[in-house]
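**Student:** the amino acid sequence is not available; the structure is as follows:
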């Protein structure tokens, strides 16, 4: 599974800056060898001011990875209290 993008539900928007936390999280997700998931808020140029993301690497199962990635994304979204184009969704999992 390492190096695989897994099951992609939608292609996440990734900022061009390689030091951006969401870009780093997605690259770590792709490089992970076990069950992993990447969650993010949907990107809309009109409504999204921020991109919030979360991931879980090497979880015991794909379902657990998805649940924990969603929790991570939602916790980040709640802590920053920002307006985005929507709630957190699983973008990819394996």
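**Tutor:** Yes, it's here. Predicted model, so just to flag it, every value in this text is computed and none were measured.

**Student:** please count neighbours and contacts with C-alpha atoms only from this point.
**Tutor:** OK.

**Student:** would you confirm that residue 11 contacts residue 93?
**Tutor:** No. Residue 11 lies out of contact with residue 93 (CA atoms under 8 Å); the separation is 11.6 Å.

**Student:** quick one, which of the two is more surrounded?
**Tutor:** The neighbour count for residue 11 versus residue 93, taken as other CA atoms under 10 Å, is higher for residue 93 (25 against 10).

**Student:** residues contacting the more buried one?
**Tutor:** 5, 6, 7, 8, 35, 36, 37, 38, 62, 65, 66 (CA atoms under 8 Å, 6 or more residues apart in numbering).

**Student:** which one (most neighbours) among those?
**Tutor:** residue 37 (34 neighbours).

**Student:** ok, and here's another one to check against it:
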């Protein structure tokens, strides 16, 4: 297996990324793409009408793609619970490799 560095992996839907490069979700997604091992990026869906906030989570360089997805979901759900925000939906895996 070759390196996964720079790969967007299996994209399930295009994640909404704020244009601000310092935004936590933009930084998390860029780190996900740059990671060389099994990694995943989870986010809440973006709907202009319903979403006040986008919440995301990621996990880099896990032992497997499945484990990376589990840990990214846990990270996203934890962030969502911590901030107690109203979003357009639950956390979902946007991309994994």
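**Tutor:** Cool, the structure landed. The shown structure was predicted, so the numbers you read here are calculated from the model rather than taken from an experiment.

**Student:** overlay the chains and give the TM-score.
**Tutor:** Here the superposed chains carry a TM-score of 1.00, computed using TM-score structural alignment, normalised by the length of structure 1; 94 aligned residues with a CA RMSD of 0.2 Å.

**Student:** tell me which of the contacts of residue 93 of structure 1 fall in helices.
**Tutor:** Judged by DSSP state H, those include 62, 65, 66 as members of helices.

**Student:** and which of those is nearest residue 43 of structure 1?
**Tutor:** Among these, residue 66 lies closest to residue 43 of structure 1 (CA to CA), at 19.4 Å.

**Student:** what do we get in structure 2 for residue 69 of structure 1?
**Tutor:** Under the alignment (TM-score structural alignment), residue 69 of structure 1 maps onto residue 72 of structure 2.

**Student:** how many residues are close by the residue lying closest to that match once chain neighbours are set aside?
**Tutor:** Spatial nearest neighbour of residue 72 of structure 2, chain neighbours left out: residue 58 (4.2 Å); criterion: CA to CA, 6 or more residues apart in numbering. Counted with other CA under 10 Å, the neighbours of residue 58 of structure 2 add up to 26.

**Student:** distance of the spatially most central residue of structure 2 from residue 84 of structure 2?
**Tutor:** With distances taken as CA atoms, centre = their mean, residue 41 lies nearest the centre of structure 2, 2.5 Å away. Residue 41 of structure 2 sits 20 Å away from residue 84 of structure 2, going by CA to CA, to the nearest Å.

**Student:** check residue 24 of structure 2 too.
**Tutor:** 17 Å.
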